[in-house]
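Asker: I need the structure of the sequence given here:
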Amino acid sequence: MSQPLVVGIIGLGTVGSAVASLLVRNQGVIKARAGREIVLKKAIVRDVSKAQAKLAELGIALSVSTRIEDLLEDAEIDVVIELMGGIDLAYDIAQKVLRANKAFVTANKAMLAYHRYDIQPLAKDLAIGFEASVCGGIPIIRVLKDGLSANHIVGIRGILNGTSNYILTQMLQHQQSFSDALKDAQALGYAESDPTLDISGGDAGHKLLILASLAYGINALPEEILIEGIEGITPDDMEFANEFGYVIKLLGIAKKTDSCIELRVHPAMISKNAMIAKVDGVMNGISVIGDCVGESMYYGAGAGGEATASSVISDLISFAQGKNSVMLGFKQPIESENTQSFTLKSIDDIYSRYYIRLYAHDKPGVLGQISQILGNHNISIKAFLQKETADKRIAKLLFSTHHNYEREIKDALNELEKLDFVTQKPYKIRIEDELENL
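Answerer: Got it, this is the predicted structure:
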């Protein structure tokens, strides 16, 4: 009979307790698929009494302590699962686990966003699993590492954060303001009391960097890519999007152009007909375009205890089966057509269409001056709406543009903001309908 795979876990919060529960509840099917038993032996927590009460409620017998060394020094433990969150301490623990010659599983996208390339060489022949770090229950890590491994990945676009997607869905379908939709998300438990990481795009940025490493072998940090959130979106933007056949989603976008990789997270107007446009509420969706398979779409729960625990346990099953692929999917550096490694495209060189929202005094000559400034920065207008506001002296001006570079739109909006007849800071959203043709 095969020896069991013995596991220790750090953290018994929502996901950790779901892992413990599923290992017991679905023990039969897990053992059948793994080919041997998976045994959770010890848990490390901050509050032992609280953890013991939770385990008693679940009917699970498990040794609990506050000392990480109790896992590292236990020769029987084969795998350590890290579910504590944070960056620096989690990275320190990952190093200690690997140096103790134990396999490592994590759901910690923030730590991986900064340290995935530091961890990989430490692993050597040890298994590392991080399926749960991106989009909870969607097995997108395995798709990129294994399922699409014969493909050049042309592009990825993903709704990677359920909180932001819920807020934008409420704003579109129920005409809510951003603040009201956020309050609803918090009341329903979809948003934290401090939702900054979700609504700022930071959480989605962490996930996009992990996906980009798997797709392209590119090592980039959050500070090096474009990350914008949804805080500035208003019902006016939703109205324009709806009128011109778009929906607004917070997207993580990766695109390959020659030897450059473009990585960005921001609100985007996309065609209502796009598959990913139909991903609503707290759900996540990821579209991957491969040169062999074309576009494939992955949809499911991006968060939640059991969905995330399902991905954690899928890594354990893979380890139990003896599978141990390279952490980031490449045994040697990926090469582009000119044999140079991929480089990260400068934010200023991003080439897109844009939507612009302006509030300005409604008087003769204003539109002409605005058009002249846009023209001076090589920006041509494709569509335009002018509508009244509650203050009859102020006009709401909504534009969409043809393609231009990020640096051009940035300079133009900075110039427009300084005009005395512009009453609010101009706001932009990128229009991503060209991704349909990747």
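Asker: When you work out contacts or count neighbours from here on, use the C-alpha atoms and nothing else.
Answerer: OK.
Asker: other SSEs contacting the host helix or strand of Ala254?
Answerer: Using DSSP states H and E, Ala254 maps to strand 246-257. Using 3 or more Cα pairs under 8 Å, 6 or more residues apart in numbering; DSSP states H and E as the contact criterion, the elements in contact with strand 246-257 are strand 153-159, helix 162-174, helix 202-216, helix 235-243, strand 260-271.
Asker: ok, 10 Å please
Answerer: strand 153-159, helix 162-174, helix 202-216, strand 226-227, helix 235-243, strand 260-271, strand 283-290, strand 427-431 (3 or more Cα pairs under 10 Å, 6 or more residues apart in numbering; DSSP states H and E).
Asker: Would you do the same for the sequence below? I want to compare the two.
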Amino acid sequence: MLAARKELQESLCCYTADTLIYIDTVREFCERNPKWMLGRETELEMMRDIKDRADNIDLSIGHVTQSKNKGKAFWEYMKSKVTSVTPDSKRAELEKELAGVLKDTLRGLEKLNCFLDALENLAVTSLHVLIDENQVLRLPEGISPEHVQVVITAARVICPLLLEFKRDASVFFLPKLQNVKGLAHQLDKYIKTTQKLCEKLEKNSFSDFCQEMNDESLVDLEVDLSEDDIQRMLHHINQLEEIRMNQSFHTWFLFHDKPCSGFIDMFSERQPRMLQFLKDLEENAVQLDRMNTGAASAFKVLKNQELIASAGKVSVQEVKALRNVPRVEADIPDIGQAAVKGPLALSKSARAGFIGLNALFLGMDIYFICKDSINLAKGSRSEVSQFIRARTALRRSEMDSWQKIHDFLCEGRLTSEENKAILETPFYPEKEMKKEKEKWKCFW
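Answerer: This next block holds a predicted model:
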């Protein structure tokens, strides 16, 4: 019995200490968020500047004829032509510059990940362990149980936003000049979502949390607890600790009350088409590399131009049905028209995958993959091949991220209701919980 009491004391101390450390991590990041934001916004502007300079390499005369300010456009056109540096050398230099920017970005995202992990762990923390007026747990001086509960509840409310960050940043943010627009777009989304998270959390004023705590002063098991109470509490706290380490349940929990089966079914249905689409793109890149230099058309024109226009319309309809961001909706309707003028030759499976890809990657950068793919035929054979390879690598990294979410959800939903019930179950003996029952009903 003494061994069980000691084990319970250690487990409860550890669970509580970790909770306070998570809160302190969240509080510290929110306090430093303005500085973090400034760093990322600077990197975002540098990416956009790199993209602008890359666009001005080896300009065509169309840059002049299509520009409203023809004087300025003509000067930019001449400047791109009258130089001793080759276009490939300029691109290599810009890609090197991009690598330096992304190195700083990844360091910043590492700091962000500590904040996100702490927030996610708080979201799956039991409110019942840290209740008021229990005779077992004593928090360090200056730390209010009510405030801890408020922060945990806030984490639960905003945790669905964490799904935005469920990708491997080190794989996604690779220095490929062809992807810089997509990288900038994703970093911009990270900045805005992070700001939203901090704003919602800062509405709950953070207190100073002490990380150095005396275990003996935290837990008092000298109260009237039976052997059954001790064993039940020990089993419960071990279950709560396992929940914190269960990534499958975490992923399921981030979906909140929205049925994850919709995502699972959609991904399972469309994944083969999307993978085939990427495979076809890569094969096109290989064929381009094998072409003779004297072959510009880089692709065979699709036989039915109406099919291209209709594909653009279907893409718009699917995206709108999935409530995609307004900016993308505003830009995509031009795709059908543009495709007729400069189509990218794709196989039937690639065209089907193209539509499915757009619909699934809502909010990622479907605008870029659509518009840039259509404009491929304007570039040289080498440029088109490099673009396809870079873009398909980016898409595959996204597919891997969606696959992990899919797998976690499939695993997590098997025990999700059981784990949620564990979080909702009162921790302390019934006599300690009478005053708290009504109080915590509102949180669920």
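Asker: tm score of chain vs chain?
Answerer: Once superposed, the chains reach a TM-score of 0.30 (TM-score structural alignment, normalised by the length of structure 1), with 201 aligned residues with a Cα RMSD of 6.4 Å.
Asker: Go through the helices and strands packed on strand 246-257 of structure 1 and name the closest to Asp118 of structure 1.
Answerer: Each of these has some distance to Asp118 of structure 1 by Cα to Cα; the shortest is helix 202-216, at 12.7 Å.
Asker: Is His250 of structure 2 in contact with Ala123, as I believe?
Answerer: Yes. If you go by Cα atoms under 10 Å, His250 of structure 2 and Ala123 touch, sitting 8.6 Å apart.
Asker: The two: who's more crowded?
Answerer: Ala123 (24 against 21; other Cα atoms under 10 Å).
Asker: which residue sits closest to that one in space, ignoring its chain neighbours?
Answerer: Excluding its sequence neighbours, the residue lying closest to Ala123 of structure 2 (Cα to Cα, 6 or more residues apart in numbering) is Arg156, at 4.5 Å.
Asker: Would you agree the one you found is in contact with Leu197?
Answerer: No. Using Cα under 10 Å, Arg156 of structure 2 makes no contact with Leu197, being 11.6 Å away.
Asker: Quick check: neighbours shared by the two?
Answerer: Leu119 (Cα atoms under 10 Å, 6 or more residues apart in numbering).
Asker: I'd like the distance between Phe155 of structure 2 and Arg107 of structure 2.
Answerer: Careful, residue 155 of structure 2 is Ala; it's not Phe. Distance, Ala155 of structure 2 to Arg107 of structure 2, by Cα to Cα, to the nearest Å: 24 Å.
Asker: So between the two, which is more surrounded?
Answerer: A count of neighbours by other Cα under 10 Å puts Ala155 above the other of Ala155 of structure 2 and Arg107, at 24 against 11.
Asker: any idea what sits nearest that one, other than its immediate chain neighbours?
Answerer: Leaving out its chain neighbours, the residue that sits closest to Ala155 of structure 2 by Cα to Cα, 6+ apart is Ala123, at 4.9 Å.
Asker: so who does the one you found touch?
Answerer: 117, 151-160, 244, 250, 253-254.
Asker: and which of the residues you listed is nearest Tyr15 of structure 2?
Answerer: Arg244 (9.8 Å).
Asker: about what we covered before: okay, the helices and strands packed on strand 246-257 of structure 1 in CSV with mean neighbour count and distance to Val24 of structure 1 next?
Answerer: Formatted as CSV, those follow (neighbours: other Cα atoms under 10 Å; distance: least, Cα to Cα, whole Å):
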stretch, mean neighbour count, distance to Val24 of structure 1
strand 153-159, 24, 32
helix 162-174, 23, 28
helix 202-216, 25, 30
strand 226-227, 20, 40
helix 235-243, 17, 46
strand 260-271, 24, 38
strand 283-290, 22, 27
strand 427-431, 21, 47
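Asker: what about Arg244 of structure 2, helix or strand, and which?
Answerer: Short version, using DSSP H and E: Arg244 of structure 2 is in helix 227-245.
Asker: by contact count, what packs against the lengthiest helix in structure 2?
Answerer: Once structure 2 is assigned using DSSP state H, the helix that runs over the most residues is helix 2-55. Counting contacts by 3+ Cα pairs under 10 Å, 6+ apart, helix 2-55 of structure 2 packs against helix 87-123, helix 145-158, helix 180-202, helix 215-218, helix 227-245.
Asker: Nearest to Gln386 of structure 1, out of the helices and strands packed on strand 246-257 of structure 1?
Answerer: helix 235-243 (10.5 Å).
Asker: outside of the closest one, which residues touch it?
Answerer: 168, 171-173, 175-178, 246-248, 268-272, 355-357, 384-385, 387, 396-400, 427-429, 431.
Asker: burial count for Phe368 of structure 2?
Answerer: By other Cα under 10 Å, the residues close to Phe368 of structure 2 number 18.
Asker: That one contacts Lys181, doesn't it?
Answerer: Yes. Using Cα under 10 Å, Phe368 of structure 2 is in contact with Lys181, at 7.5 Å.
Asker: For the two, list the residues in contact with both.
Answerer: By Cα under 10 Å, 6+ apart, no residue touches both Phe368 of structure 2 and Lys181.
Asker: where's Leu397 of structure 1 relative to Met111 of structure 1, distance?
Answerer: The gap separating Leu397 of structure 1 from Met111 of structure 1 is 42 Å, by Cα to Cα.
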